[in-house]
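Trainee: Sequence first, predicted coordinates after that:
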Amino acid sequence: MARPPSKDMWCPTVGVEEEFLLVDPETGVPVNRADEVVAVAREQLGLELEHELTGAQVEINTTVCRDVEQARRELVEARRSVARAARTVGCRAIAVGAPPLGDATGEVTDSLRYRRIAREFGALAEQQLICGCHVHVAVPDRETAVQVCNHVRPWLPVLGAVTANSPFSGGEDTGFASWRSTVWSRWPVSGPPPVFTSWQHYEEVCDTMIEAGTALDRAMIYWDVRPATELPTVEVRVSDVAATVAEAVLLAALVRALVAQAIVDVERGVQAEPVPQETLRQACWGAANEGLRGSTLDVLSGESRPLRRQLDDLVTRLTPVFEANGDLPAVHRGLRLLDGQGTGAERQRRAFRAGQVGSLLDLLDIDNADRAGPRLRP
């Protein structure tokens, strides 16, 4: 008889990375002010921000958090500090997956690595004005990490739909809930990964891509779920940056529980469902297009089903983990927000219905959106 998992096995540490777009406070057009925002955040507010590929983006990182409540507190404080730093230099920081207004091309950040990426990948780098949310969850070792990725990958379409937050580009509705996902898919190593039999198999595939020149190094292996390059974690990177902290925390709780369950399953010898990579890619495309209010292929049943129902299936599956690790209240808060007001993409469409730039920027502003959280409709 299998040994029951200890409570600690349900409670791996978690970390969250969020990328934000810097825009003109009146027009909403991206502005290359990252150097100034990073300097003000560090020198005046004591917050260490990360540069991103273009000068119109900045990134925040939580510490290693014992639960999603700690992550929530850190995200709220970091977002407020970034908003303040942006205002200080005369711009605005917004939480959006892709620029809703203006040109979607930015200046590549002046660093050795980013200049090399720009030389090798041309317009792909300049058009990388997209912002994601990456969730890291601790795993025991690399071999386990690879197997955990196999268990997590069937749920990538649902995870992507939860924070879909980029319906616009150039002031026009793209018809997608996550336009960011489509822009991102142009990179040669992106989207859902294949199934890996072992860490050695994973390393061999990575070596092939680096040899082919489609990735400069392992940090450019941009799959939607992967073993992290520098940390003992599994990193899920399928999602748009969330419009609100509540949605970011919901995503973090889902990923944390999925990884915790997967670690236990790997220890018990439970095999992951070997969903073909191309099948998973079709489902992820459908989720990016439709958003949480639509339907896409359920890769476990082989039938098209509403994404909101697939999310309910995932929550039901993981509820024992949420109860054990204390994240269930955060999950319920996030679900109430989604059911009451829709995803970020749906809220953007309502705010921008009459072409009112101010309403859209107020909705996406990382300070205004998260002081008290959006008010739910009765």
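Mentor: Thanks, I have the structure now.

Trainee: only C-alpha atoms for contact and neighbour calcs from this point on.
Mentor: Will do.

Trainee: so residue 26 sits in a helix?
Mentor: No. Read with DSSP: H, G, I helix; E, B strand; the rest coil, residue 26 is coil and lies in no helix.

Trainee: and the closest residue to residue 98 other than its chain neighbours, helix, strand or coil?
Mentor: The shortest distance from residue 98 to any non-neighbouring residue, by Cα to Cα, 6 or more residues apart in numbering, is to residue 130 (4.6 Å). Secondary structure assignment for residue 130 (three-state DSSP): coil.

Trainee: Would you mind measuring from residue 130 to residue 354?
Mentor: Applying Cα to Cα, to the nearest Å, the value for residue 130 to residue 354 is 24 Å.

Trainee: Between these two, which has more neighbouring residues?
Mentor: Using other Cα atoms under 10 Å as the criterion, residue 130 and residue 354 rank with residue 130 on top: 25 against 9.

Trainee: before we move on, back to that, please name the residues that touch the residue nearest to residue 98.
Mentor: Residues touching residue 130, when contacts are defined by Cα atoms under 8 Å, 6 or more residues apart in numbering, comprise 21, 96-99, 180, 183-184.

Trainee: try this one side by side with the last:
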Amino acid sequence: MQPFGESRSLTLGVELELQLVNTHDYDLAPYADEMLRLMQRLDLPGAVVPEMTSSMIEVSTGICESAAHVLGELTQLRDGLVRCADKLNIAVVGGGTHPFQQWHQQRIYDRPRFRELSELYGYLSKQFTVFGQHVHLGCPSADAALLMLHRMSRYIPHCIALSASSPFVQGQDTQFDSARLNSVSAFPMSGRAPYTLAWTQFEAFFERATRTGVVRSMKDFYWDIRPKPEYGTIEIRVFDTPLTVERAAALAGFVQSLAAWFVHDEPFQPQEDDYLVYTYNRFQACRFGLEAVYVDPVSGRHLPLRDHLLQTLRQLAGHARHLGAGPAIQALAEDVELGTNDARWLRQRQAQERLLAEVVRQGAQRFAARR
């Protein structure tokens, strides 16, 4: 394993996996190559790369200091994507799943790693046509990264509920707010990182894992949060891609504010027993979103996740203001009060339109910030 790199504490980097759809019936369209070619001509921050199947594209910011910085870079990337998509007569859409695409129709993007994964995982590779937001958080040392990872794990349900945007799969309402994570869970190296607070112990775990031949690099772990030694970060991977870049930046502001609370107030020490309720809390958030039940890992008390989220957002408010994320945290709190997330918006549009293609069309307009 490569050494843990240097990064400034609490810096951010955001990746968004996005849908490419045609403007005829709003199904997924295999235009990744064409989009990459056009995007390479633009002077934009961050990077634009292909993803597992050819109807996906991923954009990422550079190293950002704040949620506002993230929003500035994502807005430039979004505007570039929309201009290029217009030239190709396609559209770009957020959301954690495409509501009615058929996985067997997807094409694996022609890249050695994607071909290898397709040969290893079979049909799961095409079913992995799902779309997430990943948030990288800068950590000053390897041990600090592990401490941050395990503290952040208590708040994975909160991240899922705030970002949930994948209620529909293959034309059906799954009754989940985040069905995307069910696709991720099918992979053998998914779930959570092993509990250790010492990087030397983590390195020993990684050495044992690579010696078995089960994994070759950190990329082979599909954990909800994983260390990224080459960047000096931890990477939170449970967010569905939001429908707007504003929501994506607000979620990054939530992560940064939460981390600042951990660093400056040290509200608790993570324990291995935290993970006794981890899978249950994760399922509740995926299934019910903001209406989930949250089990406190210390007391075992059951309470509405929405109440715990509002309590958390109040605790973070001072740190958020100091980081310039106050408006983002306030916007999230207002949505939590109303029980609103992107999954609810998608269901409301479908209830009104009764046509998923029209829901996707409106989602494309929303992503592009067009009325």
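Mentor: The structure has been received and is ready for your questions. This is a predicted model, so every value here is computed, not measured.

Trainee: thinking again about what came up before, quick check, nearest of the contacts of residue 130 of structure 1 to residue 28 of structure 1?
Mentor: Distances from these to residue 28 of structure 1 were compared by Cα to Cα; the smallest belongs to residue 99, at 8.4 Å.

Trainee: so what's the closest one up against?
Mentor: Residues counted as contacts of residue 99 of structure 1 (Cα under 8 Å, 6+ apart) are 21, 29-30, 129-130, 166, 168-170.

Trainee: Any of the residues you listed buried? List them.
Mentor: Neighbour-count burial (16 or more other Cα atoms under 10 Å) is assigned, among the contacts of residue 99 of structure 1, to 21, 29-30, 129-130, 166, 168-169.

Trainee: Quick one: map residue 316 of structure 1 onto structure 2.
Mentor: By TM-score structural alignment, residue 316 of structure 1 lines up with residue 314 in structure 2.

Trainee: Check which helices and strands the stretch of helix or strand its match belongs to is in contact with.
Mentor: Residue 314 of structure 2 is located in helix 305-323, with elements delineated by DSSP states H and E. Packing contacts for helix 305-323 of structure 2, counted by 3 or more Cα pairs under 8 Å, 6 or more residues apart in numbering; DSSP states H and E, involve helix 245-265, strand 293-295, helix 326-338.

Trainee: tell me how far whichever helix or strand comes after the last one is from the chain's mean position?
Mentor: For helix 326-338 of structure 2, the succeeding helix or strand toward the C-terminus, using DSSP H and E, is helix 342-353. Its chain's average C-alpha position is 21 Å from that of helix 342-353 of structure 2, according to Cα atoms, centre = their mean, to the nearest Å.

Trainee: ok, and the most crowded of the contacts of residue 130 of structure 1?
Mentor: residue 96 (34 neighbours).

Trainee: State the distance from that one to residue 218 of structure 1.
Mentor: 27 Å.

Trainee: do residue 59 of structure 1 as well
Mentor: Relative to residue 218 of structure 1, residue 59 of structure 1 is positioned 20 Å away (Cα to Cα).

Trainee: sorry, back to before: average offset between the helix holding residue 314 of structure 2 and structure 1?
Mentor: Taken against structure 1, helix 305-323 of structure 2 registers an average deviation of 1.8 Å after superposition, with mean Cα distance after the TM-score superposition for structure 1.

Trainee: Kindly calculate the angle that that helix makes with helix 245-265.
Mentor: Angle between the axes of helix 305-323 of structure 2 and helix 245-265 is 80 degrees (criterion: axes from the mean of the first three to the mean of the last three Cα atoms, to 10 degrees).

Trainee: count of residues packed around residue 188 of structure 2?
Mentor: 13.

Trainee: Could you do residue 344 of structure 2 as well?
Mentor: Applying other Cα under 10 Å, we find 18 residues neighbouring residue 344 of structure 2.

Trainee: ok, now which ones touch the equivalent of it over in structure 1?
Mentor: Using TM-score structural alignment, the equivalent of residue 344 of structure 2 in structure 1 is residue 346. Residue 346 of structure 1 makes contacts with residue 177, as judged by Cα under 8 Å, 6+ apart.
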